[in-house]
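A.B. asks: Mind looking at a prediction? Sequence and model below.
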Amino acid sequence: MPRINVLPEEVRNYISCGEVIESPYSVVKELVENALDSGASRIDVKALDAGLSFISVTDNGSGIAYDELPLAVAPFATSKIKCKNDISQVRSLGFRGEALASVCNVAALKIFSSVADGVAGGMIYREGGREIDYRKFACPKGTTVEVRKLFFNAPVRKRFLKSPKYMNGEILRIVQEYALSRPDVVFSLRIDDKNYFNDLDASDDERARVLKIFGFENADYAEIANPVMGLRCFAYPLEYKSSRRWQFIFVNKRPITNSAFLKAAENAFEGYLPRGKHPPLFIYMTASSGIIDVNVHPAKREIRFQSPRTFYQMVYDVLRNKYSKNKMAVYPGKPEIPGDSAAPPPALPLQGADAPKTTGAMIYTQGHCAAAAHTGAEGRKPEAPDAGIRWDNFRYVGKSHGKFLIFSTPDAIHIMDFHAAAERINYEKIQLKITSGNIAAQKLLVPVEVKLDASEIDALKENSAFLVKLGLALKYSIRSVFVQSLPAGFSGLEKDMLEKISACLIDGKKHNDIFESLADRAVKIIACHMSPRAGDDIRAHEAEAFIGELKKCSEPLRCPHGRPVMFTIPVSKMDLVLRR
């Protein structure tokens, strides 16, 4: 066995920096936290090449004295705590004294700082843990930190970074979080040649910040407070989304991640929003130092609560009281259909008896059903039927619960989820049209405006050429997207589809080499929105056409998302259960 050795300081520092500096957004996070802790009222952030070439954070805070600059970049040197007992009472964002030292080990770092205007400041330059320059330097009050050549000496770490577009999104997200947590501080952000947050003001409150950053209006407000803890919530149920990307939690002005609190919010909204939808939500918590522990992880994104159940219950109660089931449910846009899988539990009535019922666009027109049964989707040549399924023996029996079609064969009963079946058929149709380059689109007489977040708009704009191939033509503005054409047969909500596609592009595109899978996911989303849904009226000849189309599909028994299309009950099983 090799002998046990004490690692050199250089190796120890290199290992520890891996916990603090994971990617360029980690550098931005640490520098912004230092700027806020210095009492800055303005913070300017710049990044080039996704932060790998250049990151700059400038503040007008208290600054660093010239003779303390070498200490600022030393490991475990900090002005925020002095002894162990201080950790339990810490209110600053940073306190571990690891950030600048960690950045120095994997990048070239320059700090320009002065404690007062007209007083000579200083500059220190370190690269790969070694000091290159340290001298007095004339600069205004405050601090500017410049980081270049990030991970220049860590090629393995660099290989495992995500795509530049994804990392730019992470930088934007982290600055958004701190701009939301501190509306009294003016932030600006420039990524390559694009500026963000140009209209922020130190007089903003939380509502104004949300409006300026995301464009959300008409917040619902709820709060609770006591001497130990407090909570304020700003919710935007009319702007509901398909993901939790627009839900933020702040504890003592510190952005954190906590899935339990977000789950509490989801449970509180049950029955008020469609299932799978999440409102933009901004939760501001305050807690006395004795009941939380921020010293959990070097990244300081997690907090340990002395009584997590109490905080969970507080989030749930505040929101539940605001959105109890005795209030009208929020369903902007297309009315929901009883029995629809996207509808909330039946305990909450969604619409009156005379309310209009929507009908999704049918995949098959009356004049073409027979042809579809013989030729398959878009004239495809019949393929070998799935082993074990005798499609020609299917006989339509009827419909059940507004979402299932029942078929009979000599040896079984088959229960089909017609939405899943239509998804499979439409998915393969679209793929075939993309291959042949003749996908049909329906141009809208009046473009439909869909309000989206800036990151969603950017994701759609970057992939506009591919979206046009799918029949989706969009025109872009600062806060909105205007839908000019849709894939032929589309019958869903444009907002819902665009949110899902943009979420797929934002959250899934971590590496350039998986773009094809992202394109496939976009096709699946469009296929879903072209398909009839639970509650839609499916007639007998249309039900029979499903069988004709499915038997031509390459994978007829599963929808594109992997769900089963059909459930089969053999006659032998029914005989056994009924003791025949």
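C.D. replies: Yes, it's here. Numbering: from 1, shown residues only.
A.B. asks: going forward, measure contacts and count neighbours with C-alpha atoms only.
C.D. replies: Noted.
A.B. asks: Can you tell me the SS state at the residue lying closest to residue 176 once chain neighbours are set aside?
C.D. replies: Among residues not flanking residue 176 along the chain, residue 213 sits closest, at 7.4 Å (Cα to Cα, 6 or more residues apart in numbering). Secondary structure, DSSP: H, G, I helix; E, B strand; the rest coil: residue 213 is helix.
A.B. asks: Residue 213 touches residue 197, doesn't it?
C.D. replies: Yes - counting by Cα atoms under 8 Å, residue 213 sits close enough to residue 197 to count as a contact (6.7 Å).
A.B. asks: Name the residues contacting each of the two.
C.D. replies: Both residue 213 and residue 197 lack any common contact, where contact means Cα atoms under 8 Å, 6 or more residues apart in numbering.
A.B. asks: what about residue 139, distance to residue 465?
C.D. replies: Taking Cα to Cα, to the nearest Å as the measure, residue 139 falls 47 Å from residue 465.
A.B. asks: higher neighbour count, these two?
C.D. replies: More neighbours surround residue 139 than the other of residue 139 and residue 465, with 20 against 12 (other Cα atoms under 10 Å).
A.B. asks: if I pick that one, what's in contact with it?
C.D. replies: Contacts for residue 139 were tallied using Cα under 8 Å, 6+ apart; they are 112-114, 117, 120-122.
A.B. asks: on that earlier part again, do you know how far the residue nearest to residue 176 is from residue 177?
C.D. replies: Distance, residue 213 to residue 177, using Cα to Cα: 10 Å.
A.B. asks: got it, and residue 68?
C.D. replies: 30 Å.
A.B. asks: ditto for residue 55
C.D. replies: Residue 55 sits 18 Å away from residue 177, going by Cα to Cα.
A.B. asks: quick one, which of the two is more surrounded?
C.D. replies: Applying other Cα under 10 Å to residue 55 and residue 177 shows that residue 55 carries more neighbours, namely 26 against 18.
A.B. asks: what's the helix or strand for that one?
C.D. replies: Per DSSP states H and E: residue 55 is located in strand 54-59.
A.B. asks: repeat for residue 456
C.D. replies: Counting by DSSP H and E, the element that carries residue 456 is helix 454-462.
A.B. asks: who touches that helix?
C.D. replies: 169, 214, 467, 476, 478-481, 499, 501-503, 505-506.
A.B. asks: take the one below as the second:
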Amino acid sequence: MPQIALLSQETIDKIAAGEVIERPSSVVKELVENAIDAGSSAVTVEIKEGGVSFIRISDNGCGIEREQIPLAFLRHSTSKIKSVEDLFTVTSLGFRGEALSSIAAVSQVELITKTNGDFTGSRYLIEGSKEVSLEEIGAPDGTTFIIRNLFYNTPARKKFLKSAQTEGTYIHELMQRMILSHPDVAFKFIMNNQVKLQSSGNGNIKDIIYHLYGRDITKALLPIAHESELFKVSGFIGKPMISRGNRGYELYFVNGRFIRSQILSKAIEDAFKPFLMQHQYPFTVLYFEIDSSLLDVNVHPTKMELRFSNQQELYREVQSILSAALVHRDIIPEVPVDTPKKNEMEVPKIEKVMPEPFEQKRLEEIRKAVRKDSPYEIKYPVSRPMGTGSVSSAEKLLTTIKSMQPEQTPEADIKNQPEQPEEQILTQPEGIRKEPLPEQSKKETEKELAKEAYVLREEETYGAKPEGSYEQGSFLKEEEMAKQKIIGQLFDTYWLVEYNDRLFIVDQHAAHEKVMYEKLKKQFEKKEFTSQAISPPIVITLSMREAEVLERFKEQFTKLGFEIEHFGGAEYSICGVPGNLYRLNTRDVLIDMLDELTDGISERATTDVILDKIASMSCKAAVKGSQRLSLPEMEQLMKDLMKLDNPYNCPHGRPTIIAMSKYEIEKKFKRIV
């Protein structure tokens, strides 16, 4: 028989480290959270080879006092909480006291730190949980961690890491979430000596979304702001046309912490369900503020999971808020007629980068150089490192300016220039005619440089109408029907309607399906349910969990019109079904309801399943594509569509109407060049 033995401290540390530190991104997450908890306003993260060989994280936080440094690397030592009661009111990102000890157990760690009250800093080395040295050193206020050779003493764990590029991508995604979760902190992320991400820390969430996800997404955002006794939420949700095929863009933060929650995900997805097709997920950036006493954050070592004490109320309120925000918007997707085909070559997008901290000073130097009209070449530093994206318009402009200068570079001028890294110096292109710039051109050049220096211009983000959508509530108002001109039917499926300066295309099947769905749904919601007896009864076999759910919600099933009796053992007999659902497959409807209720998230699951079945019924009964309608029938369909709260999508999320602008059509015919 195997003998019970106490594990060595080294083995214990490595087992504990395996729970917290899974890959390089885990190290970055823990140390960046520590930096934020330390009150930092600026955090820089630098990695090499996916973070396996090198990670450096610097902040300007409060630092660590010299005598407390060794203590910080002991397991379960923390300054965040003092007692078990503090777990129920914790507001910091970290609190378990496991991060530093876990990192030190599987890597070589160098710590440089200094508090505001000390004259000198401290340098501490620890490798594989073994202290190497602690010495006095000159250092700025704040803390810098340098992690080398991650998993050097646990080759089995290192073997399961992915490629350096993949591990770097994990850290890149993590830093995106960190930037979003704390918009008031200035972050900088450097990978293999190239700046990949940078935020200004000005607190403007829309600016951050623009730089992380681009203009198209930023222009298709809807603001969310709501406060109740239960929670406060703010942020943005994306319009249905920017949905994605996975949940990677479904982001939400609770008390500044990025989490994954089945409750919140279901509330968000159920709100978007009428607007999205199957297997499509919304874009969201939502910030929840919830009383910490109503949360349990001590669920998992990674702190990515939370438990809510009032999950049903939370689900209902979040789903209601987002549904209202979507329903009260009149959105018709606008499709440009000259969209390139997938197999056509597309112009690569220019990667946008936040301006460097000393951008203004750089611009001033450039302006002086332009005014100087010097016969010599001057080498200018570029505002971004090479490799972070295509050359910006400002950089091209600078190249052109310098190419117009004579080639000669006096030795004296070179000495006066500050040294720059080789990759950051714009060299003069050959073969371009060199002529002095006219005075007027210089002035225009200065203006252009000032504009190009900041890639995010306010009017681009906030002023223009979102691309890819057409918002005009008047089109689907009954009083506007007189202004609409039905041109005809296309392919016996689509109706063409002219209104103002737009051509609207209506899918007759999707539109009729939506009208029928809303009609059946209204009847279902208003009607007093009656039970329709069935003979012979349908006998079904349920698992223990399904039977438990059925007994728990038996009263609700009875109100809906179901008559269900225990038949013995695991079998139940269905003797009656709701009268208005008599044509449906009773067995499937009941099983689907039980499956939805099993997760314990939404008590509305019974109604939701029935509505899904109604959607299928309306789809089958609706007028089909390639079925010709008369003009009066189409006019009546348009009238019925206009009476709906959400006429823009069929029950399965497909659009009922799309729009094309007169401008786009004229551009296609070369009337506009």
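C.D. replies: Great, that's in hand. In this text the structure is predicted, and so the values were computed from the model without any measurement.
A.B. asks: returning to what we had before: which elements pack onto the strand holding residue 55 of the first structure?
C.D. replies: Other elements packing on strand 54-59 of the first structure under the criterion 3 or more Cα pairs under 8 Å, 6 or more residues apart in numbering; DSSP states H and E are helix 24-37, strand 42-48, strand 142-148.
A.B. asks: Now for the residue nearest to residue 485 of the second structure when sequence neighbours are not counted: which residues touch it?
C.D. replies: Distances taken as Cα to Cα, 6+ apart place residue 498 nearest to residue 485 of the second structure, at 5.0 Å, with adjacent residues excluded. Residue 498 of the second structure makes contact with 484-487, 504 under the criterion Cα under 8 Å, 6+ apart.
A.B. asks: who wins for neighbours among these?
C.D. replies: residue 504 (22 neighbours).
A.B. asks: Counting by contacts, list what the top strand by length along the first structure packs against.
C.D. replies: In the first structure, assigned by DSSP state E, the strand with the most residues is strand 441-451. On a contact count with 3+ Cα pairs under 8 Å, 6+ apart, strand 441-451 of the first structure meets strand 480-487, helix 494-508.
A.B. asks: same thing but 10 Å
C.D. replies: strand 473-476, strand 480-487, helix 494-508 (3 or more Cα pairs under 10 Å, 6 or more residues apart in numbering; DSSP states H and E).
A.B. asks: and the first one, how far from the chain's centre?
C.D. replies: Computed by Cα atoms, centre = their mean, to the nearest Å, the separation of strand 473-476 of the first structure from the middle of its chain amounts to 22 Å.
A.B. asks: Please apply the same query to the second one.
C.D. replies: Its chain's C-alpha centre lies 22 Å from the corresponding centre of strand 480-487 of the first structure when counted by Cα atoms, centre = their mean.
A.B. asks: so who does residue 267 of the second structure touch?
C.D. replies: By Cα atoms under 10 Å, 6 or more residues apart in numbering, the contact set of residue 267 of the second structure is 261, 273, 314-323, 601-602.
A.B. asks: Repeat the analysis, applying 7 Å as the threshold.
C.D. replies: Residues near residue 267 of the second structure by Cα atoms under 7 Å, 6 or more residues apart in numbering: 315, 318-319.
A.B. asks: Could you do residue 614 of the second structure as well?
C.D. replies: 517, 520.
A.B. asks: Now check it against the first structure: what is it aligned to?
C.D. replies: Using TM-score structural alignment, residue 614 of the second structure lacks an equivalent in the first structure.
A.B. asks: Helix or strand next in line after the strand or helix carrying residue 614 of the second structure, which one?
C.D. replies: Using DSSP H and E, residue 614 of the second structure sits within helix 605-621. Counting by DSSP H and E, the next helix or strand C-terminal to helix 605-621 of the second structure is helix 631-642.
A.B. asks: Could you tell me where that following helix falls in the first structure?
C.D. replies: Alignment of helix 631-642 of the second structure against the first structure: no match, by TM-score structural alignment.
A.B. asks: repeat for stretch 242-258 of the second structure
C.D. replies: Across the first structure, the stretch matching stretch 242-258 of the second structure (TM-score structural alignment) is residues 239-255.
A.B. asks: now the end-to-end length of the matching stretch.
C.D. replies: End-to-end distance of stretch 239-255 of the first structure: 22 Å, with Cα to Cα as the criterion.
A.B. asks: Please apply the same query to stretch 249-260 of the second structure.
C.D. replies: 12 Å.
A.B. asks: ok so, going back, derive a ChimeraX selection command for the buried subset of the contacts of residue 139 of the first structure.
C.D. replies: The buried subset of the contacts of residue 139 of the first structure, as determined by 16 or more other Cα atoms under 10 Å, is captured in ChimeraX by this line:
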select :112,113,114,120,121,122
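A.B. asks: by how many degrees do the helix holding residue 456 of the first structure and helix 494-508 diverge?
C.D. replies: Per axes from the mean of the first three to the mean of the last three Cα atoms, to 10 degrees, the angle that helix 454-462 of the first structure makes with helix 494-508 is 90 degrees.
A.B. asks: Centroid-nearest residue for the first structure?
C.D. replies: Centroid-nearest residue in the first structure, with Cα atoms, centre = their mean: residue 245, separated by 3.6 Å.
A.B. asks: Look up how far residue 256 of the first structure lies from it.
C.D. replies: Residue 245 of the first structure is 13 Å from residue 256 of the first structure, by Cα to Cα.
A.B. asks: The longest strand seen in the second structure packs against which elements?
C.D. replies: Ranked by residue count under DSSP E, the longest strand found in the second structure is strand 531-541. On a contact count with 3 or more Cα pairs under 7 Å, 6 or more residues apart in numbering; DSSP states H and E, strand 531-541 of the second structure meets strand 571-578.
A.B. asks: Which other helices and strands does the next helix-or-strand element following the strand it packs on contact?
C.D. replies: Next along the chain after strand 571-578 of the second structure, taking DSSP H and E as the criterion, comes helix 586-598. With contacts defined as 3+ Cα pairs under 7 Å, 6+ apart, the packing partners of helix 586-598 of the second structure are helix 544-552, helix 605-621.
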